[in-house]
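Participant: requesting a structural model of the entry that follows:
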Amino acid sequence: MHVIVLGAGVVGVTSAWYLRQKGYDVTVVERQRKAGTETSFANGGQISVSHAEPWAGPSAPMKVLKWMIRPDAPLLFRPRMDPAQWRWAASFLRECTSARAAYNIRQMVNLGTYSRSCLQTLRKDLGLNYDHLEKGILHFYTSQKEFDAAQEPARIMRELGCDRQVIDARRAVELEPALSPVRHRITGATYTGDDESGDARKFTQSLAKKAEEAGVRFLYGTDVVGLEKASGRILGVNVIHDGQHQTLRADNYVLSLGSYSAILARKIGVFLNIYPAKGYSITVPVKNEEAAYRVSLTDDEYKLVFSRLGDRIRVAGTAELNGYSRKLNLTRCRAIVRRTAELMPDAAHWDQAEFWAGLRPTTPSNVPYIGRSKFPNLFLNTGHGTLGWTHSCGSAAALADIVSGVRPDLDFAFTGL
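Facilitator: Got it, this is the predicted structure:
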């Protein structure tokens, strides 16, 4: 049985791998010339089950209003004449209750824990090398208010099996001495020892190579322009390859086009409440090993995540809800450099920072679409927001089960089940 996977980011490539392991004939369609060169290219690098607190929470509406006047705000909403943006915003507000936040945390922790286990097994079985570190993730707080607000989500995560422990500044610095210069500013921290970090692009491209060796076909440089449907099924994918219009046909189709999934799905009457949240990152060469962190960090006040990738430092964060433009906003890039250099002035060559921006496919709840659409042979694995790297292997393993007619061994609100 033939399956076409649309998209060769980390979610699409893992989907192709797990489907191939189930015995399917798999083709991956990707508009770029390599796998992992859009949203997966320079993301934050964390495998972070502990980052399961959704953006939509009781305090979010007031924060968003306050941040609208700040060009360097962690979450920036720029109103546009775009019905999709306003529908997304209205749904986001409905998710901002304590009950909905608790429910969404449960979904993300369950998926994240399962996915991390899948990744660890895959890494061991295939011998993948992607600058991964197994040193946990340390959330630190320089605001007492933010630290206090983290207590309840951390408690919920512990109840769900994510061991996110609340610790003090002294213990935080013991775990990561690079925080010593700002110890006096740290009001508290949490630490999840089982979390990891690694280069998502390296992982995606390494797994794509393994998938090709296993028989998966990759059609790079191929634009997806539409889906054909009739009699309640998908009949084919319309693409442009080397300037020629073609129709690719298969038995089943998997939609993993990130932020563009919603646009393609809308053409065939499938509504996905996904909107692009443009995120930024900096990648900087290490200057001083003793001053540079190795434990992956999260600065919750500024919504930044820090990962160590070999001899490089990666810091990513902020979200800009402002359409599909990937143009760099240098104000936001420099804000990341400024905050990181303030925390760890001697860690890296800050004047050599490489800037990047990518579109994260974000749902109002931060919970992705995984499962079957209203078309029985069109499957969804998209909308992972900031956690595509964290959730990719688990999403893909679960989706391969669903395509095979098996309910996944995972407590999650799958689409169409």
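
Participant: going forward, measure contacts and count neighbours with C-alpha atoms only.
Facilitator: Fine.

Participant: can you show me the strands along the stretch 151-300 of the chain?
Facilitator: Secondary structure of the stretch 151-300 of the chain by DSSP state E, counting those that start in this stretch: the strands cover 165-167, 188-192, 196-197, 217-219, 222-230, 233-241, 244-248, 252-255, 275-285, 296-299.

Participant: of all these, which one is nearest Gly112?
Facilitator: Closest to Gly112 of the strands of the stretch 151-300 of the chain is strand 196-197 (C-alpha to C-alpha; 11.6 Å).

Participant: ok, residues contacting that closest one?
Facilitator: Outside strand 196-197, the residues within contact range by C-alpha atoms under 8 Å, 6 or more residues apart in numbering are 45-48, 132-137, 296, 307-308.

Participant: again, only this time at 7 Å
Facilitator: Strand 196-197 is touched from outside by 45-48, 132-137, 296, 307, with contacts defined as C-alpha atoms under 7 Å, 6 or more residues apart in numbering.

Participant: out of those residues, list just those in strands.
Facilitator: 46-47, 137, 296, 307 (DSSP state E).

Participant: tell me the buried residues within the contacts of strand 196-197.
Facilitator: For the contacts of strand 196-197, a neighbour count by 16 or more other C-alpha atoms under 10 Å gives the buried set as 45-48, 132-133, 135-137, 296, 307.

Participant: any buried residues in the lengthiest helix in the chain, and which?
Facilitator: As assigned by DSSP state H, the longest helix anywhere in the chain is helix 98-126. Of all the residues in helix 98-126, those buried under the rule 16+ other C-alpha under 10 Å are 100-102, 104-116, 118-119, 123.

Participant: to compare against the first, here's another:
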Amino acid sequence: MHIYVLGSGIVGVTTAYYLAKKGFEVTVLDRQDGPALETSFANAGQISPGYASPWAAPGIPLKAIKWLFQEDAPLIMKPTLDIAQYRWLWSLLRNCTAKNYAINKERMVRLSEYSRLCFDRLRQETGIRYEDRQRGTIQLFRTQQQLDDSAKDIQVLKEMGTPFEVLDRAGILRYEPGLKETINEFVGALRLPLDETGDCFIFSERLVELAKALGVRFQFAQHIERFDDQNGVIKGIWVNGELVTADAYVVALGSYSTALLKQVGIDVPIYPLKGFSLTVPIIDESKAPQSTVLDETYKVALTRFDQRIRMGGMAGVNGFDLSLKDKYLKTMHKIFNHVFPNSGNLQEATFWTGLRPATPDGTPIVGGTRYSNLWINSGHGTLGWTMSCGAAHYLADLIAGEKPEISTEGLDISRYTR
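Facilitator: Presented below is the predicted three-dimensional model:
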């Protein structure tokens, strides 16, 4: 059975790998000149299943209004003429209830925790390295209210059996001594000891080589145009003006999945959330993070690579705009200095942006469609790196007709069509 995987970001590459492990013949198509050159290229570097939470949460509408008038706000709103932007925002607002938050978070944590298991297995089986560390993640709280609000997330962690620690200032410094200069700005923290870090781009490149060894073909610089559908079956896909065919197709095009699927009558509520990152060379290791630190106030993550710090954060709801503006760079610099001052050389930092493919409820869309041979693995938002291996393994099981290791409830597109 021959399968085309459309997209070679982290989700597409992991999907191809796990399909090949099942014995399928796999070809990956991508418009870029190599793998992981868009959203997966310079993400925050964290693999944090326990912090898998939907943006749609109680209190977010009020916070969003405040952020519109706040300097250094984590959310950037820019109205466009695209009706999809307003449909997506309205759907997100409808999910901002305690009931929906609990449902959506359980789905996200379920898939993310499974992905953690898949990452562990993959490292053991292949020895793959990607500047990875297994030293946990710390979420920093600057106010008592933030610390108190973490109780609902802690309850979910307890229900999922995920280990955690609540830390005071001394506990924070025990794991992250580089915070010594700024520790008085924080009242406490939540630590998840099983979380991991790594460079997603390096991982993707190395997994491509492992996939090639299993027979996967990668075809880059390909213009994917449209599907050819007949009588409930995808007969082929037009690429570079030519119709190519396979037995099945997986759409893993991130934010660009929406437009392709719409052509065959499949409406997926995936919208691009613009994110930013800085990659900063380390100049003083004693002042640098040891793993990943999340700042709850600014909604940013600072992750340690071997000799670099990757800082990722903010979310822009403004369509497919990939411009880099100085005011956002200044914001990133300011926040960096509020957490790990003098740890890295900001003058040599690399500024980057990418589009995170987000669903309004936070859970990705992974599973089949009304077409018997068309599958989706997209919409992972800020957690593509975290969920990648689990989502790919899960989908490969479905395509192979095998029972997945986790519940299928709420993961495919049917949750939007009920």
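
Participant: looking at the ones in strands among the contacts of strand 196-197 of structure 1, spot the one nearest Asp82 of structure 1.
Facilitator: So of those, ranked by how close each gets to Asp82 of structure 1 (C-alpha to C-alpha), first place is Gln46, at 31.8 Å.

Participant: could you check how far the closest one is from Val182 of structure 1?
Facilitator: In this view, Gln46 of structure 1 and Val182 of structure 1 are 22 Å apart by C-alpha to C-alpha, to the nearest Å.

Participant: ok, average deviation of the longest helix of structure 1 from structure 2?
Facilitator: For helix 98-126 of structure 1, the mean distance to aligned residues of structure 2 following superposition is 0.8 Å (mean C-alpha distance after the TM-score superposition for structure 1).

Participant: and that helix, what other elements does it pack with?
Facilitator: Here helix 98-126 of structure 1 touches helix 388-403, going by 3 or more C-alpha pairs under 7 Å, 6 or more residues apart in numbering; DSSP states H and E.

Participant: how about a cut-off of 8 Å?
Facilitator: If contacts are counted by 3 or more C-alpha pairs under 8 Å, 6 or more residues apart in numbering; DSSP states H and E, helix 98-126 of structure 1 sits against helix 144-159, helix 388-403.

Participant: pull up the aligned stretch in structure 2 for the last one.
Facilitator: Think helix 388-403 of structure 1. With TM-score structural alignment applied, helix 388-403 of structure 1 matches the range 384-399 in structure 2.

Participant: quick one: that stretch to chain centroid distance?
Facilitator: Distance, stretch centre to chain centre, for stretch 384-399 of structure 2: 12 Å (C-alpha atoms, centre = their mean, to the nearest Å).

Participant: cool, stretch 130-141 of structure 2 as well?
Facilitator: Averaging C-alpha positions (C-alpha atoms, centre = their mean) puts stretch 130-141 of structure 2 15 Å from its chain's average.

Participant: repeat for stretch 83-102 of structure 1
Facilitator: The answer for stretch 83-102 of structure 1 is 19 Å, by C-alpha atoms, centre = their mean.

Participant: that one: which residues count as buried?
Facilitator: In terms of neighbour count (16+ other C-alpha under 10 Å), stretch 83-102 of structure 1 has its buried residues at 84-85, 88-89, 91-93, 95-96, 100-102.

Participant: in helices, which of those residues fall?
Facilitator: The helices, defined by DSSP H, take in 84-85, 88-89, 91-93, 100-102 from these.

Participant: columns distance to Pro153 of structure 1 on top of those residues, output as CSV?
Facilitator: Shown next, in CSV, are those (distance: C-alpha to C-alpha, whole Å):
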residue, distance to Pro153 of structure 1
Ala84, 29
Gln85, 27
Trp88, 24
Ala89, 23
Ser91, 21
Phe92, 18
Leu93, 19
Arg100, 12
Ala101, 9
Ala102, 8
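
Participant: what's Trp356 of structure 1 aligned with over in structure 2?
Facilitator: By TM-score structural alignment, Trp356 of structure 1 lines up with Trp352.

Participant: surely that match and Leu278 touch.
Facilitator: Yes - if you go by C-alpha atoms under 8 Å, Trp352 of structure 2 and Leu278 touch, sitting 6.4 Å apart.
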